[in-house]
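Participant: below is the sequence, then the predicted model.
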Amino acid sequence: MRLRKKWWARPELEESKNVVIRPSEKKGLWKEEFKNSNPIHLELGCGRGQFVSSKAKENPDVNYVAVDLKDEVLIYALRKVNEAEVENVRIIPMNISFISDVFDKDEVSKIYINFCNPWPKDRHKKRRLTHTKFLTEYKKFLKPESEIWFKTDDTELFDESQQYFKDNGFDLKYVTYDLHKSDFQQNIMTEYEAKFTSLGMKTMFLIAKLK
């Protein structure tokens, strides 16, 4: 479904201290932005912000950077962060293709990818956020032994992503095809996940660790 343009969203985003409009200027300087040396966790495709705001509230000693493209979505993520009254989140409106321009070597400790576009057609698979093309970019700023936590409801994407990780220097620490019936205890549902789980959707989940 196409989002209706919200002309008021960008001014509200630009006014917030929790939104970084020119993120490439922060490359190598995120400790100064957060005013501490806590680890940085990155959510790629944050949607309306339920996941990142909950994570930030649970883990005040971790800094979170949430990225998505559309102002019309990010404005709700910002409001969720504000409602949670957390200081350890920054929101970036940008195309994820340019993410390696934003972080310096070893600047990020963990990545979350939740229900990204599966891009099922062969000619589009390089757009997947778990594809080799993107994993190569992430490795430019991930610390050694960092983890990527990946959730999807698309079986083909999940199967092929496991191979992408293996081919690009990651070990699969945890893999389940039914997260909500597994023994994994640290899950936080996204808005999408909560809605479609109630309709019978199974969530697949893995943790890939950089060697």
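Facilitator: Received it, and whenever you're ready, just let me know what you need. Numbering: from 1, shown residues only.
Participant: rest of the way, CA atoms for contacts and neighbours
Facilitator: Fine.
Participant: what sits against the residue nearest the centre of the chain?
Facilitator: Central residue of the chain (C-alpha atoms, centre = their mean): residue 43, 2.0 Å from the mean position. Residue 43 makes contacts with 52, 64-67, 111-114, as judged by C-alpha atoms under 8 Å, 6 or more residues apart in numbering.
Participant: out of those residues, which are inside strands?
Facilitator: Mapping the contacts of residue 43 onto strands (DSSP state E) picks out 64-67, 111-114.
Participant: just the closest of those to residue 56, please.
Facilitator: Taking C-alpha to C-alpha as the measure, residue 56 sits nearest to residue 64 out of these, at 6.7 Å.
Participant: quick one, longest strand in this structure?
Facilitator: The chain, longest strand under DSSP E: strand 142-152.
Participant: helices or strands next to that one in the packing?
Facilitator: strand 108-114, strand 204-210 (3 or more C-alpha pairs under 8 Å, 6 or more residues apart in numbering; DSSP states H and E).
Participant: which parts of this structure are helices?
Facilitator: In the chain, the helices defined using DSSP state H lie at 9-15, 30-34, 50-58, 71-84, 132-138, 155-167, 191-197.
Participant: surely residue 148 touches residue 211?
Facilitator: No: Residue 148 sits out of contact with residue 211 when judged by C-alpha atoms under 8 Å, with a separation of 11.8 Å.
Participant: report the separation between residue 116 and residue 201.
Facilitator: Going from residue 116 to residue 201 by C-alpha to C-alpha, to the nearest Å gives 15 Å.
Participant: okay, those two: which has more neighbours?
Facilitator: A count of neighbours by other C-alpha atoms under 10 Å puts residue 116 above the other of residue 116 and residue 201, at 19 against 14.
Participant: neighbours of residue 75, how many?
Facilitator: Neighbour number of residue 75 under other C-alpha under 10 Å is 24.
Participant: what residues are up against the residue nearest to it when sequence neighbours are not counted?
Facilitator: Once flanking residues are discounted, residue 75 sits nearest to residue 9: 5.9 Å by C-alpha to C-alpha, 6 or more residues apart in numbering. For residue 9, the contacting residues are 71-72, 75, by C-alpha under 8 Å, 6+ apart.
Participant: this is the other structure I want to compare:
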Amino acid sequence: MTEPSYLTAVRESYDTVAADYVARVPPPAAMDPLSRAMLAGFAELVRAAGPGPVADLGCGPGRVTAYLAGLGVSAFGVDLSPRMVELARHAYPDLRFSEGSMTALDTGDDELGGVLAWYSTHHTPPRWLPAVFAEFHRTLAPGGYLLWGDYVGDERLAPTRGYGRPVSYESYLLPLDRVVGLLEQAGLVVTARVEQEPGGRVNRPHACLLARKPPRADAATSVARRQGAGPR
């Protein structure tokens, strides 16, 4: 099947800006406190649930993947850009990074304890988001968590330069309620949301959503509940 043109644009653009991205974007330790708190809470929930590793999708140079690993999570990264993956592997040789698309992950059903989509879905045209969120649902284990963070709004952006270099990607900022609706349509239950106004180095409204794939009801427990306590 022919690759969607937006994926080609994202891959080529981030290959072009990869080194400049690393130089210009602050590390996770410099994030705002609420974003760091959401990442820490996500890591704690995944550790407690324990159904599998975390996939950092659109991992870029791997900094947030490594940050999660430092919080005690088994994490690996996936990115469209070969250059970004190369930089991540060089910086964090003990972690696993691979090339891939969120529209078709090289991961089996119900394998992941968590999915992190950290400022990595805004380049996805809205008509493709249902397929992306369906992949999140497919790959998450029952009871697994998704942490989504990104810019929000109601705008389509087509910059010609990014991080000081020519780029051809576009960005699609959606109202947060629309993102919530798309996640719920994919079968994920949103359990927390944090919305932030522009401030510091972030000049647009941004938000985080925590969602969960519903756990499977234990068959024996379900039978017991239907039958009651039974004879004594």
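Facilitator: Nice, thanks for sending it over. Values in this document were obtained by computation on a predicted structure and should not be read as measured data.
Participant: quick one: what's aligned to residue 53 of the second structure in the first structure?
Facilitator: Counting by TM-score structural alignment, residue 53 of the second structure lines up with residue 40 in the first structure.
Participant: ok, its match to residue 161 of the first structure distance?
Facilitator: 24 Å.
Participant: check residue 150 of the first structure too.
Facilitator: Counting by C-alpha to C-alpha - residue 150 of the first structure and residue 161 of the first structure are separated by 9 Å.
Participant: look up how far residue 186 of the second structure lies from residue 131 of the second structure.
Facilitator: Distance of residue 131 of the second structure to residue 186 of the second structure, given as C-alpha to C-alpha: 9 Å.
Participant: more neighbours: which of these two?
Facilitator: More neighbours surround residue 186 than the other of residue 131 of the second structure and residue 186, with 20 against 16 (other C-alpha under 10 Å).
Participant: which ones are touching the aligned residue in the first structure for the more buried one?
Facilitator: Under the alignment (TM-score structural alignment), residue 186 of the second structure pairs with residue 168 in the first structure. Applying C-alpha under 8 Å, 6+ apart, we find residue 168 of the first structure in contact with 132, 135-136.
Participant: quick check on these: which are buried?
Facilitator: Among the contacts of residue 168 of the first structure, those that count as buried by neighbour count (16 or more other C-alpha atoms under 10 Å) are 132, 135.
Participant: for the contacts of residue 168 of the first structure, give me a markdown table that also has distance to residue 13 of the first structure.
Facilitator: A markdown table is the format used below for the contacts of residue 168 of the first structure (distance: C-alpha to C-alpha, whole Å):
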| residue | distance to residue 13 of the first structure |
| --- | --- |
| 132 | 32 |
| 135 | 29 |
| 136 | 30 |
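Participant: of the contacts of residue 168 of the first structure, which is the nearest to residue 197 of the first structure?
Facilitator: Nearest to residue 197 of the first structure among the contacts of residue 168 of the first structure, with distances taken as C-alpha to C-alpha, is residue 135, at 28.1 Å.
Participant: and the closest one, what pairs with it in the second structure?
Facilitator: Aligned partner of residue 135 of the first structure by TM-score structural alignment: residue 133.
Participant: just checking, its match touches residue 182?
Facilitator: Yes: with contact defined as C-alpha under 8 Å, residue 133 of the second structure counts as touching residue 182 (7.5 Å).
Participant: number of residues surrounding residue 62 of the second structure?
Facilitator: Neighbours of residue 62 of the second structure using other C-alpha under 10 Å come to 27.
Participant: who's in contact with the match of residue 135 of the first structure?
Facilitator: Counted by C-alpha under 8 Å, 6+ apart, residue 133 of the second structure has contacts 182-183, 186.
Participant: same thing but at 7 Å, please
Facilitator: With contact set as C-alpha atoms under 7 Å, 6 or more residues apart in numbering, residue 133 of the second structure has these partners: 183, 186.
Participant: cool, the one 4 residues further on as well?
Facilitator: With contacts taken as C-alpha under 7 Å, 6+ apart, residue 137 of the second structure has the following neighbours: 186-188, 213.
Participant: keep only these that stay in contact in the first structure.
Facilitator: For these, no aligned pair is still in contact in the first structure (both residues aligned by TM-score structural alignment, their matches' C-alpha atoms under 7 Å).
Participant: for the residues you listed, which one is nearest residue 107 of the second structure?
Facilitator: Distance to residue 107 of the second structure across those (C-alpha to C-alpha) is lowest for residue 213, with 16.1 Å.
Participant: right, and the closest one touches residue 144 too?
Facilitator: Yes: if you go by C-alpha atoms under 7 Å, residue 213 of the second structure and residue 144 touch, sitting 5.6 Å apart.
Participant: so what's the residue count around residue 155 of the second structure?
Facilitator: Residue 155 of the second structure has 11 neighbours, counted by other C-alpha under 10 Å.
Participant: now it: how far from residue 171 of the second structure?
Facilitator: 8 Å.
Participant: what's the answer for residue 98 of the second structure, then?
Facilitator: Taken as C-alpha to C-alpha, the span from residue 98 of the second structure to residue 171 of the second structure is 23 Å.
Participant: now do residue 212 of the second structure
Facilitator: Distance from residue 212 of the second structure to residue 171 of the second structure, by C-alpha to C-alpha: 26 Å.
Participant: what about the two, which has more around it?
Facilitator: residue 212 (25 against 18).
Participant: so the more buried one touches residue 188, yeah?
Facilitator: Yes: applying C-alpha under 7 Å, one finds residue 212 of the second structure in contact with residue 188, separated by 5.5 Å.
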